[in-house]
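Chemist: 3D model of this:
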Amino acid sequence: MEDELFDLVQRAQNGDSEAMYEIISLLKPAIRSARYKIKTDRQDDLEQNIVEIIMRKIMNYDLALVQSPDFSAFCRQLKPENR
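Modeler: I've put the predicted structure just below:
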């Protein structure tokens, strides 16, 4: 999966919207899990915010610094304090 994610991020950074959609789809279970932990009237906003942050992080992720694809390192960059 890590190689696949690396390739998807690379494609997304090159403007491939389908690759971006695939990444979001891979992360959808985690997004849904977070969504259901808050009040119903805020769930849609939270999901949208999470997707927006993920997209921004994907576009700013420096693949040149990656020696080998590392999903855990990518996830650490998704933390809000790194926005």
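
Chemist: hey, let's count contacts and neighbours off CA atoms from now on
Modeler: Noted.

Chemist: what's the neighbour count on residue 13?
Modeler: Counted by other Cα atoms under 10 Å, the residues lying close to residue 13 total 19.

Chemist: My guess is it contacts residue 57. True?
Modeler: No. Contact between residue 13 and residue 57 fails when scored by Cα atoms under 8 Å: they sit 10.3 Å apart.

Chemist: need the longest helix for this structure.
Modeler: helix 40-60 (DSSP state H).

Chemist: To compare with the earlier structure, here is another sequence to fold:
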Amino acid sequence: MEPLLGVKIGCLFALLALTLVCGLIPIRFRWFQINAATSGRHRLVLSLLGCISAGVFLGAGFMHMTAEALESIENKIQKFMIQDRK
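Modeler: Sure thing, here's the model as predicted:
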């Protein structure tokens, strides 16, 4: 195995582990549990945090799809322009 490939695989697993650890940290704190939320303000903050995280995931997904769609559209436009010239 090439050294660069090993480094890439190591970084991939390190990023996965870091993401899982940081993503699961709120589970350990009672403040982030919805059944511990007694006041309306506490529930509102938890709801807003949930909405923000959902927006981040949706934004990342749409950004990924947009890049692929633009690339696909560009390829189709180039094909049509080549066919027009013939």
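
Chemist: Once they're superposed, tell me the TM-score.
Modeler: Superposed pair, TM-score by TM-score structural alignment, normalised by the length of structure 1: 0.32. Supporting alignment: 37 aligned residues with a Cα RMSD of 2.8 Å.

Chemist: picking up where we left off before, report the buried residues of the longest helix of structure 1.
Modeler: 43, 46, 47, 50, 51, 53, 54, 55, 57, 58, 59 (16 or more other Cα atoms under 10 Å).

Chemist: residues in contact with the closest residue to the first one other than its chain neighbours?
Modeler: Put plainly, it is residue 43 of structure 1. Closest residue in space to residue 43 of structure 1, ignoring its immediate chain neighbours: residue 35 at 5.1 Å, by Cα to Cα, 6 or more residues apart in numbering. Residue 35 of structure 1 is in contact with 43, 44, 46, 47, counting by Cα atoms under 8 Å, 6 or more residues apart in numbering.

Chemist: Name the nearest of those residues relative to residue 5 of structure 1.
Modeler: Nearest to residue 5 of structure 1 out of the contacts of residue 35 of structure 1 is residue 47 (Cα to Cα; 20.7 Å).

Chemist: Return the distance of that closest one relative to residue 28 of structure 1.
Modeler: 9 Å (Cα to Cα, to the nearest Å).

Chemist: same thing with residue 3 of structure 1?
Modeler: If you go by Cα to Cα, the gap between residue 3 of structure 1 and residue 28 of structure 1 works out to 19 Å.

Chemist: so which strand or helix has residue 27 of structure 1?
Modeler: According to DSSP states H and E, residue 27 of structure 1 maps onto helix 17-35.
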